[in-house]
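Colleague: only geometry, no sequence info:
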């Protein structure tokens, strides 16, 4: 399955799972002793979850990107609640028409005018509002961080091994000078939005947005080349949307990255605002590696430590750049440029301003 489609399917399945939870909770509260009602509620919930999942992934994902959070939350909740109530009205009215021997439309009118519609709508609205709010919080701080904060995993400092990527936009100062502040902000938002799928596809986690840069983190494990493949998936996605960027902004985002790995301390900090942070020299070193990309004419540089963690793959071309002195570091560090063989001839052009 195509990675982009696989990611969307995973998100839709997650929403379907939430829909099933909605159906079970609804049935438990209102029909706790009837098994057939549970089966029926499960079927209805699957349908509702599927419809909501498709709308979220293919309609609303970018449609409301620049609209205020609270307004978007209420609009989506209202739409999904009405959709749920309509589906429930058709299903429940069919049963009422059969039992009471009345016309189907008569049963629909009876349901809409009765207390059941109000009950079902309020239940749907409350559940969906909570579900969407939690989803937005997860998007804000990251799924992994959300679970860690809920479980209290990092209230005390822990030492762990992680892979870090520092991703930086090329020519950002020049682009900012050519565009207005508002247009440049929209450009950055679109750029961050478009590369996010490439990060999620390859199991990365956005640690921080820093101006026009992004810090991405991966656990150290069996698929350590995910960071490399994620970078080139970003290149592919942006190149695919090249014409859109040129029409909208007159410039295509180009970027460079440094990747390094090592041990860091992870802990939660803050009183007014809780945040999970990483402390250690690895982050500073990764930043310095990224800073050498322009000097060494490379889009992607990795450290020797990082390269030693990556399994040999025929589609990865490695070029040694030698031992390089990094600013603020005593010892030189051996750096390597890495390219996907299939993309040697698809080098991304530098920003073109019109």
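Modeller: Arrived safely, thanks for sending. Since the model is a prediction, treat every value here as computed from it, not as a measurement.
Colleague: contacts and neighbour counts: CA atoms only from here.
Modeller: Will do.
Colleague: which SS state does residue 218 fall under?
Modeller: Using DSSP: H, G, I helix; E, B strand; the rest coil, the structure places residue 218 in strand.
Colleague: Surely it is in contact with residue 205?
Modeller: Yes: counting by CA atoms under 8 Å, residue 218 does reach residue 205; the two are 6.4 Å apart.
Colleague: Confirm that residue 298 sits in a helix.
Modeller: No: in this structure, residue 298 is coil, not part of a helix, as judged by three-state DSSP.
Colleague: Tell me how far stretch 164-183 lies from the chain's centre.
Modeller: Computed by CA atoms, centre = their mean, to the nearest Å, the chain-centroid distance of stretch 164-183 equals 21 Å.
Colleague: Likewise for stretch 218-237?
Modeller: With CA atoms, centre = their mean, you get 15 Å for stretch 218-237.
Colleague: Run the chain-centre distance for the longest strand anywhere in the chain.
Modeller: The single longest strand within the chain, with elements called by DSSP state E, is strand 255-269. With CA atoms, centre = their mean as the basis, strand 255-269 stands 19 Å off its chain's centre.
Colleague: all strands of the stretch 101-250 of the chain, in order?
Modeller: Secondary structure of the stretch 101-250 of the chain (DSSP state E, counting those that start in this stretch): strands located at 158-169, 205-210, 213-219.
Colleague: put this beside the first:
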């Protein structure tokens, strides 16, 4: 699933830069045409090649090629800072690194495109004199500097906001889908650290917070692989959600839990060395109809309300008591019976805090 998101992000970035490059090309050609018209520039041996170039439309090929190549470089820098140890840098350092890489990529892309057009004889710039005249102009640097800065900010903003709200939700918020409450059918997983109180007392505030940071960092590494959206972080608990209309959502939600267990186990040596133990998580899953609405003004977000969430949280609370790591509601369990990919164990009716009637709870384990 992660490759699909990566491809969508790359396609968005490349499309955005191609569009931006074509727009700036069109604006440049418009003002160039005005210059030819109103300054009464007559063809000479020196400027004839430039006049022919600006009337040929080759600039649009140059713009599209530049947009494609730099868009790819731009996405690579974004991917690099999201999927390597660079993401652990402070915000200020990360911005400096990204800006430096964007600048280097911009310059390299520009010269690659220039060399390509020069090889195909598409550009009017021929000799060293033409190159010096072009690259020594302050308007050249002002135009491209403004272009790079403006669209870098816009595209980065869209990528970051999309990452915060989850795939597709930025467009939904832009279109006002959640401006008024709507009903959605969703799956929710409440993922919580086992024995959190004991660990917090043992480690102290700072080291315990560092533990939670590392755990959720590893969780983030597998979220997109399982098409999940992180709804909230609440202390040492993470709440994840899926659209239940996705036919694979239920399978992916369970697979995410076991993948997270394996991810933590694979880092056992690091956890033992730094904290003296390997953290384990428990989870409760429930699904059903919830109300989704845009809330807040200063800190705007999409909030989900309904008994589905309350019940899911209460199911997760029973993990320690029942000695299980993953518990699900009967509603959810009924939907995954046909999968035959996981072992289901009916634990019977369990009284949940705040619920009038007891509910059937199932434990889920991988088939060994």
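Modeller: Cool, got the structure. Just so we're clear, the structure is a prediction, and the values are computed from it rather than from any experiment.
Colleague: Could I get the TM-score for this pair?
Modeller: In this superposition the chains share a TM-score of 0.84, using TM-score structural alignment, normalised by the length of the first structure; 338 aligned residues with a CA RMSD of 2.7 Å.
Colleague: Identify whichever of the strands of the stretch 101-250 of the first structure lies nearest to residue 49 of the first structure.
Modeller: Closest to residue 49 of the first structure of these, according to CA to CA: strand 205-210, at 25.9 Å.
Colleague: residues in the second structure aligned with that closest one?
Modeller: Aligning strand 205-210 of the first structure against the second structure (TM-score structural alignment) gives residues 229-234.
Colleague: got the buried residues for that stretch?
Modeller: Buried positions in stretch 229-234 of the second structure, judged by neighbour count with 16 or more other CA atoms under 10 Å: 229-231.
Colleague: same check, this time on stretch 42-59 of the first structure
Modeller: 42, 44-54, 56.
Colleague: How about stretch 250-270 of the first structure?
Modeller: 250-268.
Colleague: what does stretch 16-30 of the second structure give?
Modeller: Buried residues in stretch 16-30 of the second structure (16+ other CA under 10 Å): 16-22, 24-26, 29.
Colleague: again with stretch 74-86 of the first structure
Modeller: Neighbour-count burial for stretch 74-86 of the first structure flags 74, 76-78, 80-85 (criterion: 16+ other CA under 10 Å).
Colleague: I'd like these laid out as JSON lines, including distance to residue 307 of the first structure and secondary structure.
Modeller: Converted to JSON lines, those look like this (distance: CA to CA, whole Å; DSSP: H, G, I helix; E, B strand; the rest coil):
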{"residue": "74", "distance to residue 307 of the first structure": "47", "secondary structure": "helix"}
{"residue": "76", "distance to residue 307 of the first structure": "45", "secondary structure": "helix"}
{"residue": "77", "distance to residue 307 of the first structure": "47", "secondary structure": "helix"}
{"residue": "78", "distance to residue 307 of the first structure": "50", "secondary structure": "helix"}
{"residue": "80", "distance to residue 307 of the first structure": "48", "secondary structure": "helix"}
{"residue": "81", "distance to residue 307 of the first structure": "50", "secondary structure": "helix"}
{"residue": "82", "distance to residue 307 of the first structure": "53", "secondary structure": "helix"}
{"residue": "83", "distance to residue 307 of the first structure": "51", "secondary structure": "helix"}
{"residue": "84", "distance to residue 307 of the first structure": "51", "secondary structure": "helix"}
{"residue": "85", "distance to residue 307 of the first structure": "55", "secondary structure": "helix"}
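Colleague: From the residues you listed, pick the one nearest residue 323 of the first structure.
Modeller: residue 76 (53.8 Å).
Colleague: just to revisit the earlier point, now the longest strand of the first structure: which residue numbers in the second structure?
Modeller: Going by TM-score structural alignment: strand 255-269 of the first structure matches residues 281-295.
Colleague: What residue in the first structure is paired with residue 71 of the second structure?
Modeller: Under the alignment (TM-score structural alignment), residue 71 of the second structure pairs with residue 49 of the first structure.
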